[in-house]
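J.: Sharing a model that was predicted from the sequence below.
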Amino acid sequence: MKHELGHYLSQTAKELQPSGIRKFFDLAASMEGVISLGVGEPDFTTPWSIREATILSLEQGYTSYTANAGLLELREEITNYLNTRFGVQYNPKNQVIVTIGASQGIDLAFRAILNQGDEVLIVEPAFVSYGPLVAIAGGTPVPVSTSPENGFKVTPEQIEAAITPKTKAILLCSPNNPTGSMLTKKDLIEIAKVIRKHDLLVVSDEIYAELSYDEEFCSVPALEGMYERTILINGFSKGFAMTGWRLGFLAGPEELVSVMLKIHQYTTMCAPHMLQHGAIEALRNTYDEVIAMRNSYRRRRNYVVQTLNQMGLDCHMPGGAFYVFPSIRATGLSSEQFAEELLMQEKVAVVPGHVFGESGEGYIRCSYATSMSQLQEALKRIQRFIESKGVQAKPQPQKVEVE
């Protein structure tokens, strides 16, 4: 007789929903001939010098624990990088933690700052893990919806309207996953006024900072009055093509970082030693390759956005990351119906927009972090699919910049 174990589980854990991204990724992986535009992962292999440095560290026997916060040498490189690239200064000894990806950094931040019932504003559409991580830490996620009319950018007025006496923090992700929208320095200065007025903390997910195409990226703690109230999250996955390495970092005021370090000590101990040597090499010697990857993504972005608009799917021009977020409302299908039928009929995997929050309904997320030939074939299939739903192409005269 089967013993029922559900009553042993925490209510919070039971109520968590599986990732909507993984659902379609796993389904696509089980089918032959599928082109996946689903998972946000660079199609580039990690630069060779990073891999070589890691192999060498293994050969030299660097297989022990490191300091809980990570190798001091790596933390020094991280602080040099943040200062040089974004104009923010941190003490590598007590203001930086090397994490298991940026995701662990976000988890540590929420666990460190939230009490039961504290509210965190989350700008939606938003990456699928944000709300669940707030809930796991005992907080309450409060969505703040954006729209394509404003390029999916949140406004100071929207933030002001969502704040209650229980609001403790806001999570900002710019460039954004899934929309690709990017908050400019001017945008952030106005948002920062509201944040300071209400004495909020900011968890700033800057994992896509290196993938900013049209304007200079602005790091939140670099703004006046924001350094002391911001937990900066970043990492190596996207800009350095190191997703599987699971290496990230967080930086912030010592008083906050010291508490996050205690949680990190008990839950993780430290990031893998040999991989940290690879990250040192990444920060020291591979920036030319980061630039080359960024330029390739930019060309693909231009091609994909114009092609989607020409075929009849309205799509704003994202300022960063490697996603487009076109409207599929012209087809009359829901986001989930569109993604399922497209996968079954044309073998193209995309992510339905509703998994990123209610304001994502009516949209799909497509990653253009794949080869131009794959993108061209995928877009042909998408056009064939939407034509079968009665959507008419809208020829436009602009030239498309391709690789």
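T.: Looks like it arrived, so ask away. Quick caveat, the model's predicted, so the values are computed rather than measured.
J.: contacts, neighbours, all on C-alpha from now
T.: Fine.
J.: Tell me how far L37 lies from A13.
T.: Applying C-alpha to C-alpha, to the nearest Å, the value for L37 to A13 is 29 Å.
J.: Give me the more crowded residue out of those two.
T.: Set L37 next to A13 and count neighbours by other C-alpha atoms under 10 Å: L37 wins out with 22 against 11.
J.: got the contact list for the more buried one?
T.: By C-alpha atoms under 8 Å, 6 or more residues apart in numbering, the contact list for L37 reads V348, A349, V350, V351, R365, C366, S367, Y368, A369, T370.
J.: Try it again at 7 Å.
T.: A349, V350, C366, S367, Y368 (C-alpha atoms under 7 Å, 6 or more residues apart in numbering).
J.: ranges for the helices of the stretch 51-200 of the chain?
T.: 72-86, 101-113, 130-136, 156-162, 185-197 (DSSP state H, counting those that start in this stretch).
J.: for the contacts of L37, which one is nearest N285?
T.: Y368 (26.0 Å; C-alpha to C-alpha).
J.: That closest one reaches Y323, doesn't it?
T.: Yes - between Y368 and Y323 there is a contact at 6.0 Å, judged by C-alpha atoms under 7 Å.
J.: Nearest to P175 among the helices of the stretch 51-200 of the chain would be which one?
T.: helix 185-197 (12.1 Å).
J.: got the buried residues for that closest one?
T.: By neighbour count with 16 or more other C-alpha atoms under 10 Å, helix 185-197 contains the buried residues K185, L188, I189, I191, A192, V194, I195.
J.: And for stretch 238-249?
T.: Quick answer for stretch 238-249 (16+ other C-alpha under 10 Å): K238, G239, F240, A241, M242, T243, W245, R246, L247, G248, F249.
J.: show me where the stretch 101-250 of the chain has strands.
T.: Taking DSSP state E, counting those that start in this stretch as the criterion, the stretch 101-250 of the chain contains strands spanning 119-124, 140-145, 167-173, 201-205, 230-235, 248-251.
J.: circling back: and which of the buried residues of helix 185-197 is nearest V305?
T.: K185 (24.1 Å).
J.: what packs against the longest helix along the chain?
T.: Criterion DSSP state H: the longest helix present in the chain is helix 287-311. Applying 3 or more C-alpha pairs under 7 Å, 6 or more residues apart in numbering; DSSP states H and E, one finds that helix 287-311 makes contact with no other helix or strand.
J.: another structure for you, compare them:
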Amino acid sequence: MKHKYIAKRYWKDQSTAMGQSDVMARAFDDVINLSLGDPDLITHELIIDKAFADARAGHTKYTDFRGDPELRAEICRFYEEEYGMDVKDEEVFVCASACLGMYLALEAILDDGDEVILQAPYFTPYPQQVELARGIPVELATYEEEDFQINIERLEGLINERTKAVVINSPSNPTGNCLTVETMEEIGRIAEKYDLLVISDDIYTAFSYQNPFVPFGSLKGMKERTIILNSFSKNFTMTGWRVGNIIAPEYIIKVIQQINENVVFTAPSISQRAALHALRNRKEVQPSMVEEYRSRVFYAAKRINELKGMSVIDPPKGSFYLFINIKETGLSSEEAAEAILKEAHVLMLPGNAFGSCGEGYLRIACTVNNQVLGEAFDRIGRMKLFGGK
């Protein structure tokens, strides 16, 4: 948007396929929207009831600047119980979403011109979040033929004197990949060798289907150089509550707190109470939700691999996304997404929205039930492009 009253750094259009998905979803009356990772299930009634009881009891004011003390204590307890990690209260900050948490972390650690290596394909906002903090994003490509694992030689080849941090995401949005412990240990070795920070985006930890989730920060020697980003959005179907948390060394948390006081002051008090009850009752509210999305992802993978011109890693490893290889069609990601929307009225996101190495792929979010997913793939299967008559 070029205008004299708009900052020149925003004159160039920076809109993304993800940002335009709501407009595209209205292209037809019967669109099946597989574009955004906003779960169709609502937050568990136990969480809602307890949060609103707390609201009626007076939890409607600002909380402590680092977050509700009860929630911080519950986060520390969670990491001890689930992963054997010793997380101290001073290392926890509650934020109004992990998206904001990423910006706060980058703003706290980056000097102008510092470089941040991004595991790609990446969550679409990463590059602009780095740029907002006056850093330079650097794409680290991963590939399906390498199981979307980070290649350590490629990682090391991107490091220079301006490299400050590496961002990893496992289970991954958009690929659904999970980094192996061996890969993470190699990343840790590189981080120590070059004295780097690792920002670990741990948003889909409940959705690790093949192996139990292992936090990068729990690896030997990594806690002191790791910034963990967490969210309640996906692990507890709480996207609209906008609450997450950061775990990092105390000196980083102190700076993050100072920055956040000038952005949103504190995360919403009622949302923090909801997060508290989600953690306390996770063994009751999580299993059925996780199993539902697992069922959908496995079903969708089966249907995809039955189509001509489409394929996906099977069995899926994590998250509720699938990164569909459409290279056999000869179309670009954007061409394939457009054709599917126009002919089948199914909305997917082009893979190049997640970095240049995402070209040749489409991402779907399995946020509709199996019946609707079945209808989506029935429609796609009738397209000549994918084997229909």
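T.: That came in fine, so what should we check first? Since this is a predicted model, take the numbers as computed values, not measurements.
J.: coming back round to it: export the contacts of L37 of structure 1 to JSON lines and tack on distance to A169 of structure 1 and secondary structure?
T.: Below are these laid out as JSON lines (distance: C-alpha to C-alpha, whole Å; DSSP: H, G, I helix; E, B strand; the rest coil):
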{"residue": "A349", "distance to A169 of structure 1": "34", "secondary structure": "strand"}
{"residue": "V350", "distance to A169 of structure 1": "31", "secondary structure": "coil"}
{"residue": "C366", "distance to A169 of structure 1": "29", "secondary structure": "strand"}
{"residue": "S367", "distance to A169 of structure 1": "29", "secondary structure": "strand"}
{"residue": "Y368", "distance to A169 of structure 1": "32", "secondary structure": "coil"}
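J.: closest to P148 of structure 1 among these?
T.: Using C-alpha to C-alpha, those come closest to P148 of structure 1 at C366, 15.8 Å.
J.: when you align them, which residue in structure 2 goes with the closest one?
T.: In structure 2, the residue matched to C366 of structure 1 (TM-score structural alignment) is I364.
J.: How about G40 of structure 1?
T.: Checking TM-score structural alignment: G40 of structure 1 goes with G37.
J.: before we move on, what SS does its match have?
T.: coil (DSSP: H, G, I helix; E, B strand; the rest coil).
J.: Could you check how far the residue positioned nearest the centre of structure 1 is from N150 of structure 1?
T.: Centroid check for structure 1 by C-alpha atoms, centre = their mean gives N177 as the closest residue, at 4.7 Å. Using C-alpha to C-alpha, one gets 16 Å for the distance from N177 of structure 1 to N150 of structure 1.
J.: any chance of the strands of the stretch 101-250 of structure 1 in JSON lines, with distance to I328 of structure 1 too?
T.: Output for these, formatted as JSON lines (distance: least, C-alpha to C-alpha, whole Å):
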{"stretch": "strand 119-124", "distance to I328 of structure 1": "18"}
{"stretch": "strand 140-145", "distance to I328 of structure 1": "18"}
{"stretch": "strand 167-173", "distance to I328 of structure 1": "24"}
{"stretch": "strand 201-205", "distance to I328 of structure 1": "28"}
{"stretch": "strand 230-235", "distance to I328 of structure 1": "32"}
{"stretch": "strand 248-251", "distance to I328 of structure 1": "34"}
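J.: Those: which one's closest to H7 of structure 1?
T.: Closest to H7 of structure 1 of these is strand 140-145 (C-alpha to C-alpha; 23.0 Å).
J.: so how far is I340 of structure 2 from the closest residue to N33 of structure 2 other than its chain neighbours?
T.: Leaving aside its sequence neighbours, N33 of structure 2 sits nearest to L347 (C-alpha to C-alpha, 6 or more residues apart in numbering; 4.9 Å). Here L347 of structure 2 is placed at a distance of 7 Å from I340 of structure 2 (C-alpha to C-alpha).
J.: Compare those two (neighbour count), which wins?
T.: Taking neighbours as other C-alpha under 10 Å, L347 of structure 2 and I340 compare with L347 leading, 27 against 20.
J.: That one maps to what in structure 1?
T.: Checking TM-score structural alignment: L347 of structure 2 goes with A349.
J.: Same check on G244 of structure 2?
T.: Using TM-score structural alignment, G244 of structure 2 lines up with G248 in structure 1.
J.: what's near enough to touch its match?
T.: Applying C-alpha under 7 Å, 6+ apart, the residues near G248 of structure 1 are V98, T99, I100, G101, A102, N234, G235, F236.
J.: Any idea how many residues pack against the first one?
T.: Residue neighbour count, defined by other C-alpha under 10 Å, stands at 30 for V98 of structure 1.
J.: and what of the second one?
T.: Close neighbours of T99 of structure 1, defined as other C-alpha under 10 Å, add up to 29.
J.: Could you find the counterpart of it in structure 2?
T.: Match for T99 of structure 1 (TM-score structural alignment): C95.
J.: So its match is in contact with I247, correct?
T.: No - with contact defined as C-alpha under 7 Å, C95 of structure 2 does not count as touching I247 (10.8 Å).
J.: where along the stretch 201-350 of structure 2 do the helices fall?
T.: Using DSSP H, counting those that start in this stretch, helices in the stretch 201-350 of structure 2 cover 250-260, 269-280, 282-305, 333-344.
J.: could I get those helices as CSV with distance to R154 of structure 2?
T.: CSV is the format used below for the helices of the stretch 201-350 of structure 2 (distance: least, C-alpha to C-alpha, whole Å):
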stretch, distance to R154 of structure 2
helix 250-260, 28
helix 269-280, 38
helix 282-305, 29
helix 333-344, 24
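J.: Okay then, goodbye and thanks.
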